[in-house]
Structures are given as structure tokens and as C-alpha cells.
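>>> sequence unknown, structure follows:
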């Protein structure tokens, strides 16, 4: 058995966990990566996107050169079309290779994916149990496995979080580091799985039952981080949705982290869970940047359309605490919400800048298969059924480039000013917004202003690890392309 996994642009913690299982069972495995330059979900350039067919052939050839018996894809709606083309080429050249798909899109659209005939097995939810069964030559017994038998789709039960026996699996980073040398300083990890909430625009809104949250054993996790620290890693990015939601757990974890790890780190925080003690412990443990979700400072819009349970007062209190404890933070904000007004967004940004965020991360409302926001937008006449159908087939709007809802062009102009909040003084930004000077700006500059300001902030402040990595990925890839051209 030889298993080859394909991934695009970023590090996959799920694949790293699978690699640990492969090693346990002595399964030969490898990784093929596409660096995703100008074609990942963050930055899409139409000129480079047109080159997708030539990239697909190169990727499929790279996979086939490794002579796999199985090929595994992690499928997001954004990369569905590319992966289907790769799978089609592999299938045309070797029908004996078993093609397996997992990931968010596979979990929601498994029936459509199986009906394409390109995938032998589509796995829903967490894949660890399936991987173990695959290693034991029993893939169809694995949790989450879906496949066609006698013209009918068989669906095994699935879970969105790993079974307890897999929670503390080591993330085996060797193959990703081999393919992503610029990533060598950074530990990407999570301390927990799952999310209690069902925000309408989020993947978790798809499922009827609440998703449980399960956390890693603190002692085991600290030992894993310590091992990585000894290997030379210098920075940590925690990707948990609910990093601090269990107060007793996070207090103990941060205390141990401070004693034994003490590397600078970033994390994501749900505003309602933040208090003085947690802020102090985050700061003392080495936190250099916190990402918090506001989306909009309107309780009515947040509750009615985003289906968030937190209140504007809790978001403001979280920002106040972060500012008080001198913790740099990024605040997430969404344009394209039903019944939004220019004034609501102006007030939100004016409130954010009181507390001097490192940056404001603007996104545009974007639909994904089966998310609750789809029907909300459909009922309000902001999208049509055709857009939903296109989305399910992989033709998806971009969260950074206008999203799925047509918005007032003044919002894109306001975004330009918002991006400057981390660079220029509060008074200047406040005047530009209050006098609506931004309305003279060309709205097409919004995306350019985002990446320009992000780059400046990363270079000046040195605490935006995710932006640092994007810059390093592009610089490394462009240098490699230049070297190839010169040869």
C-alpha cells in the first residue's frame, strides 16, 4: 500500500495526524503540494487562474510518479474544481488507484461528489477512524466512509470531532516542512476540536446537533510542544475556534505553557469568554496577537442574521481588556449582512479604533454549501438559487473580493480607510470616516489596500505570524519561479 496525499498552499493539521497513524502501521505515504500562488482562497488572480489546466497536469503527473495505490484529497469548496480535474486525470491514466476525498466540502456534498464517479470513497467529518481502518485494509468500515454499492450510496455514521483515543495524536510535520521550508519557524496546532456555536455563515451551521468540544490532554500536549521547541520552532499559532472557552482548562494550560514553552503565540478568542485573569495569563504566557470575531457591532443584525449569541457590549469589553493589557489584536468584520447600512459599519469601525487594533480583517459575506446563511440571503432576495447551485458545484465567490452579496460600493471605500487603522493615528482615521472623505476613493483599491496594509503591519509590528507566512510563501515561490526561468 502506498498513499499519496494532496494539499494546497497551507499546512493541514488533519493530514499531519493521519501521517502519525500511517507511521504507526508502517504504511508508505507521501505528500504532493501546490503552493497556490495567486489561486488560493486568499488571493485569486484571473490571469494565473486561467493557467489551472497546466497546473493540474503537473500535479497529477507528480502524484502518479510516486506510484500510489491510494490518493487522498482534502476538499474545500474553493478547490473542488481543481481537485476534480486532478482526480479525472489520475483516473484516466490508472483506474486501479483508489481515490479518496475528505474535508469540509466532502462532509456536506458527499452525494454529489460520489455521483461524479471520480471518487471511490468520500469521508465525512473527522477521518482518524477511517484512516485506521484503511491501514487495516478495511476502509469501508471506517467512520464517515461513504461509497456506492449496487447503485446505492452507503453512508457510515460520522463525527465532526475525533474519537477520544485519537485526540492526543501527534501532528507529524515532516512532510509539510519538506514541502514548505518557509514554515520551519512556526508551530501550527490546535488544543481542542469542535465548536459549540452555529453562526449562520459558518460550516458548523450545517448540522442539526450541536458539535461537542473535546480538548487535548494538557500534559501530553505540552510535551509535544516542548519536543517541537527543541527542534528549533520559535513561534506558535493556535487555530482553535474556542481556545479559551473552558476557563479552568485554559488557566492550567497557560500556566504550564509559560513554565515549559514560553514561545510567542497567536490565538483565536470568542469575546464573551475573555476576562481580566485570562488576559493577564495570555500576556504572561507570551501571547503576541489575539483574533476576535465581532463581524458587526449591531446586536440586531448579529442575532437575527448571523445567529451569534454574543452582544456588542461583550465585544467592546473584550477589546477594552486587550487594549488595557497591551495585547495586540485583530478584529474580524463582515460586509454584506442583510439590512446593513453604511452608518452601522461606520459606527462599528469608529468603536474598534478606540482600542487600537493591530488590524481590522474585513470579509464579505460568502455562501458555502448548506450553510444557514444561504436560505437567509435567498429569502431576502440578496442571492438566487442559481448562485447556490453554482456554489455547490465549486464555483464559489471570494470572501476577500466582494463575496456573494452585492454591496454598496461605499463599503469597499470604507474598507480602504479601515485597513489604515493599524498604521495611522486614531484621530486621522476618525476624521476620514466622520467626514466621509473615503467616498472619493476608487473602490477597486480595497483589495490592494488590504494586502499593502497587512504587509506593512507584519513588517513593522512583527506579531502577525499568519501574514509573515503568506509573505514568505510568495517570496519563496516567486524566487523559485525566477530561478527556473533563469535556468
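Nice, I can see it. Since the model is a prediction, treat every value here as computed from it, not as a measurement. Numbers count the residues shown, from 1 in each chain.

>>> going forward, measure contacts between C-alpha atoms and count neighbours the same way
Fine.

>>> which one in this structure is furthest away from the centre?
For the chain, the largest distance from the centre (C-alpha atoms, centre = their mean) belongs to residue 150, which lies 36.8 Å off.

>>> start to end distance for stretch 90-108?
Stretch 90-108 has its terminal residues 24 Å apart, counting by C-alpha to C-alpha, to the nearest Å.

>>> which residues touch that stretch?
Identification of contacts with stretch 90-108 by C-alpha atoms under 8 Å, 6 or more residues apart in numbering yields 60, 64, 68-77, 80, 87, 113, 118-125, 127, 203, 206, 369-370.

>>> now do stretch 382-391
77, 338, 367-369, 374, 377-378, 396-397, 404-406.

>>> what comes into contact with whichever strand in the chain runs longest?
Counting residues, the longest strand in the chain under DSSP state E turns out to be strand 287-295. By C-alpha under 8 Å, 6+ apart, the surrounding residues in contact with strand 287-295 are 264-271, 302, 312, 315, 327-334, 463-464.

>>> returning to what we had before: which of the contacts of stretch 382-391 sit farthest apart?
77 and 338 (23.3 Å; C-alpha to C-alpha).

>>> neighbour-wise, which of these two wins?
residue 77 (23 against 18; other C-alpha atoms under 10 Å).

>>> that one against residue 370, yeah?
No - if you go by C-alpha atoms under 8 Å, residue 77 and residue 370 don't touch, sitting 11.4 Å apart.

>>> buried ones in the host helix or strand of residue 417?
Using DSSP states H and E, residue 417 sits in helix 409-419. Residues 410-419 are the ones in helix 409-419 that count as buried (16 or more other C-alpha atoms under 10 Å).

>>> out of those, which one sits closest to residue 6?
Nearest member of the buried residues of helix 409-419 to residue 6, counting by C-alpha to C-alpha, is residue 419, at 34.1 Å.

>>> return the residues in contact with that closest one.
Counting by C-alpha under 8 Å, 6+ apart, residue 419 makes contact with 359-361, 449-450, 453-454.

>>> kindly recompute the last result at 10 Å.
Each residue near residue 419 by C-alpha atoms under 10 Å, 6 or more residues apart in numbering is listed here: 358-362, 429, 446-447, 449-454, 457.

>>> buried among those residues? Need that as a selection in PyMOL.
Selecting only the buried entries of those in PyMOL, with 16+ other C-alpha under 10 Å as the criterion:
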select buried, resi 358+359+360+361+362+429+446+447+449+450+453+454+457
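
>>> want to compare, so here's the second one:
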């Protein structure tokens, strides 16, 4: 029996379920191939420990080693792979987002023998069975005279795939580490072409070899999704919430209507999903509420219409955003807004437009990150053209919540750091509510500080904001405070602390 070892570096980052590995491993097992995973994440008890990795690799004795590589984790994949090369001759295959977006750059390093581009289930199986990437569609590899990138095969038919492999993960440990939240994927693809996202690049890669974009968006049937949910509820304990990680869960109203009819008969467990303001109305909100949705998440990214259109390729107005949030609130759905700061071409006014929009729509929660230009995306090209990327920091960042690799000029850089550090206070202060005058005073103080003063005072300001949060909470006023993690603001009327995001 052949053996495949998967390595998933996910260091100094949030715990995440790797759908790609679960799908591929499920397919390999059906074909009689044994699999194992090294899920390298310090929060799961597996830090970057080369001696431990060596012991696990040699004990398992894999025929092939497959790395799932995110751009922020590429340096760790190279480091781990380089060490593995010292004691095994097993071929190393790099797959995932980073090799798909930059296959030639990935193959320029000595560590990987080949890369798997795009959807990898069938390609990786073929390579393992054949023992050679040459002539295998979706594969890239090195030859003496250069690099060969084989054409991509058609998009995977999801109905042909076996059940995802949860056993390869210590899945109960992941459930408990995430306070009972369990990720699901009902389909693949997105109808939008946002510049910062990988979807437009993947569509172009497939289109270049004749595969039409209309086949990119695919869905498991409602019954397939419900069967998977029943399996998880039967096999694992302490599941409190499902979270659908589909880019847009709500785009197909007929599918959603069937789901709303059937889901409550399978489980009373609430769920979270992603939506888009241009595909959200009272009808969608009704179906979600009927099914048992607790939280609906929207990607806003910026409150600046200029930035959304010119930089992000998100063609929606603030009015569209306000209507979608109003519809969700009408049906008592807890709303979550995603946003990015430190975007290419962002100016002070754009940042403050984001603050003002959030203060106006009053989402149940919001989550912010620092913009990271992923190689291969149009947003990367925009940032590069603007000479706004600090490439040394870009190479060394582990995540996009702690630091930024963008350089937008001294004045904007300073405001980005202030907003990142005190966003809840900014939104409270800009709400216009009389009860928020304390926050308004602190925000005015922050806005007036120069760089050295801000660096000196920021720790003390965090303490003052925390004290004001406690005092405001005692009054019963509705306000935002940092909760669950350092990059999430939650409205004070959310009371269920057992369901942390």
C-alpha cells in the first residue's frame, strides 16, 4: 500500500480546517492509499519542532509528501521541506493557493520537486499512482531546460468526490479548540471578481486552457450537505455552531429555499454563513432565519466607494450595504462585517469613511485585518505599481492581523496603526450618540497625536479604553468593544459568550 504524508504549516495563525487536504485524502483512501497529516499549528499542540517532524516522517515512511501552502506560510513550508530533504528521498509536492498563484516562483526554490495547481484531487491521485508528474494535467515540474506547467483539467465535478476525510485531522481537538465551531463547505466558486481575492486568477487560469467560467461555481446538493452534517453530529461531540465557509452561501435562492425547508429537520444547531450585499434581500433573510442561521457575514472591506470601485473591484454602494444590513436586522440575524485597512491608494478620508459607515449600519460585530497583497492578484499588481509594498516585510509576515507590509506614507501609515489598535473606540466615538462622548474625547486625542506620542501613549490608551468599556457596559448602553480576539469588535447586546467567533 502506498503512503502519502500531508504537511500543513499554519503557524502563528488562526486554527483552520484544510478542505483541500480533506477532499484529497478522502479520494486517496478510496483508492487504497494510506494517508497521514502533520497539522503544524502551535494552538493544536504541534509547534515548529523539526525533531518531532523528523520522527513523524520517518515513522510513517511516506512514498510522497504533499504540502498545502498559503502565501503567509510559504517560508515555513520551505524551511520544513528543506529539513525533510536531509533525511528522506520522498518527493515533495507543493499545492494550495500559493503554488497555484505563483507556480514558477514556487518551483524556483530547490525544495519542491513539483507543484499542483488549481483543484488537486484528481491530479494528485494520478501523480501518486503514476509516480511521476510528467504529462499529468495540473502539475508543474522542473526539467533541465526549464519549468513545465501542464494545462489544467476541467473543474472537478463535486458529485464524483467521496466524502471528505475528517479522520486525518484530530477533529475533536479542533472542535474544542474553536469552542464548538465546525466549518463546512457546501460548494466552490464565487460569481464576483474582487481584485484582492484568488477567484479571478483561478478563473483566468482555467479560461486560458478553454474551461469556461460558468463551470466554476458548483454546489453539493442539499441532501449531500445534510448527510455530512448528520455524520459530524453522530461522530463528534460538543458541536455548538456550524460555519459555512462558502464565499457566498446565499447566491442560489432555489438551493437556499430547499435548505431552509430541510435543515431544521436534521438539527437545531445554529449556523453562520457568508453573504453579499448585492445578493441579499428580505427573501434571503427569511430563508436564513427559517433555517436557523444565527450570524450572517458580509465582506465590506472599505467604507470608501472610491476604494471599493477603483482598487477592490467591489461595485456596491453604501446604500446597497445599508439595505442589506437592514434586511438582516429586520429578521433578527446577527450581522458581521469584514473590512480591511491599509489598502493600496487609501488616504485618511477613505479610512474615516470606513469608520463612519460602520457607525451608521451598526453591525452585530465586525472583524478587521490589514491588507495583504497576494501574489498573482490584481490588487498585488496595483500595490506594486503604486510602490506601496515593503517586500522585506511582505516575505516575513505570518498573518495579516498584527502587522502590515504596506507603506502608504507616514501620515496614512500612522492613522492605519491608530485605527487598527482602537477601531472600536473610533466607531463608538463617531456614532453620534450622546452616551459615547467619552469615546469621542479619546478618539480626538488619538487623532491629534504625532507618531512618537502615539507610540508612547498607545498602551495606556488601551487601558483607558478598556476602563471606559467597563463603565459604559454598566450603563446598559449599546456600544462596541474588542471581544474573542484582538481584531474583532462585538456589539454589547450580543450576550452568548458560549458562541465565540
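That came through fine. Since this is a predicted model, take the numbers as computed values, not measurements.

>>> and for residue 77 and residue 370 of structure 1, which residues touch both?
Taking C-alpha under 10 Å, 6+ apart as the contact rule, residue 77 of structure 1 and residue 370 both touch 105, 108-109, 391-392.

>>> now those: which count as buried?
Neighbour-count burial (16+ other C-alpha under 10 Å) is assigned, among these, to 105, 108-109, 391-392.

>>> taking the residues you listed together, which two end up most distant?
Spanning the widest gap among these are 108 and 391, at 12.1 Å by C-alpha to C-alpha.

>>> how about the secondary structure of residue 152 of structure 2?
Classification of residue 152 of structure 2 by DSSP: H, G, I helix; E, B strand; the rest coil places it in coil.

>>> that one corresponds to which position in structure 1?
Superposed on structure 1 with TM-score structural alignment, residue 152 of structure 2 falls opposite residue 158.

>>> that match - how many residues pack around it?
20.

>>> could I get the contacting residues of it?
107, 123-127, 129-130, 142-146.

>>> please apply the same query to residue 392 of structure 1.
Going by C-alpha under 10 Å, 6+ apart, residue 392 of structure 1 touches 77, 80, 105, 108-109, 112, 367-370, 386.

>>> for residue 475 of structure 2, same thing?
residue 435.

>>> distance check, it against residue 365 of structure 2.
Distance from residue 475 of structure 2 to residue 365 of structure 2, by C-alpha to C-alpha: 20 Å.

>>> most centrally placed residue in structure 1?
Centre-nearest of structure 1 using C-alpha atoms, centre = their mean is residue 239, 8.3 Å out.

>>> who's in contact with it?
Here residue 239 of structure 1 is in contact with 13, 188-193, 266-269 (C-alpha under 10 Å, 6+ apart).

>>> returning to that earlier point: now, among the buried residues of helix 409-419 of structure 1, which is nearest to residue 253 of structure 1?
Proximity of the buried residues of helix 409-419 of structure 1 to residue 253 of structure 1, judged by C-alpha to C-alpha, is greatest for residue 419, which lies at 33.7 Å.

>>> mind checking what the closest one lines up with in structure 2?
Using TM-score structural alignment, residue 419 of structure 1 pairs with residue 424 in structure 2.

>>> and stretch 177-190 of structure 2, what's buried?
Residues of stretch 177-190 of structure 2 classed as buried: 178-184, 186-190 (neighbour count, 16+ other C-alpha under 10 Å).

>>> what about these, which are in strands?
Those of these lying in strands (DSSP E): 181-184, 187-188.

>>> farthest pair in these?
Pairwise distances across these (C-alpha to C-alpha) peak at 20.5 Å, for the pair 181 and 188.

>>> next, the contact list for the counterpart of residue 302 of structure 1 in structure 2, please.
Residue 302 of structure 1 maps onto residue 308 of structure 2 when the alignment is built from TM-score structural alignment. Residue 308 of structure 2 makes contacts with 194-195, 300-302, 314-317, 343, 350, as judged by C-alpha under 10 Å, 6+ apart.

>>> at 7 Å instead, please
Listed by C-alpha atoms under 7 Å, 6 or more residues apart in numbering, the contact set of residue 308 of structure 2 reads 302, 314-315.

>>> pick the one among those residues closest to residue 206 of structure 2.
The nearest member of the contacts of residue 308 of structure 2 to residue 206 of structure 2, counting by C-alpha to C-alpha, is residue 314 at 22.3 Å.

>>> where's residue 360 of structure 2 relative to residue 430 of structure 2, distance?
Noted for residue 360 of structure 2: a distance of 9 Å to residue 430 of structure 2, by C-alpha to C-alpha.

>>> neighbour count winner among these two?
Taking neighbours as other C-alpha under 10 Å, residue 360 of structure 2 and residue 430 compare with residue 430 leading, 21 against 14.

>>> how about the more buried one, what does it touch?
Each residue near residue 430 of structure 2 by C-alpha under 7 Å, 6+ apart is listed here: 356, 359, 440.

>>> export these to a markdown table and tack on neighbour count and distance to residue 5 of structure 2?
As requested, the contacts of residue 430 of structure 2 are arranged in a markdown table below (neighbours: other C-alpha atoms under 10 Å; distance: C-alpha to C-alpha, whole Å):
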| residue | neighbour count | distance to residue 5 of structure 2 |
| --- | --- | --- |
| 356 | 21 | 49 |
| 359 | 19 | 48 |
| 440 | 21 | 54 |
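
>>> the stretch 1-150 of structure 2: strands as residue ranges?
For the stretch 1-150 of structure 2, the strands defined by DSSP state E, counting those that start in this stretch occupy 3-9, 34-40, 64-68, 92-95, 114-116, 139-143, 146-149.

>>> for residue 233 of structure 2, which of those is the nearest?
strand 34-40 (22.7 Å).

>>> output the contacting helices and strands for that closest one.
Judged by 3 or more C-alpha pairs under 7 Å, 6 or more residues apart in numbering; DSSP states H and E, strand 34-40 of structure 2 is in contact with strand 3-9.

>>> pull the distance from the strand it packs on to the chain's centre.
Relative to its chain's centre, strand 3-9 of structure 2 lies at 21 Å (C-alpha atoms, centre = their mean, to the nearest Å).
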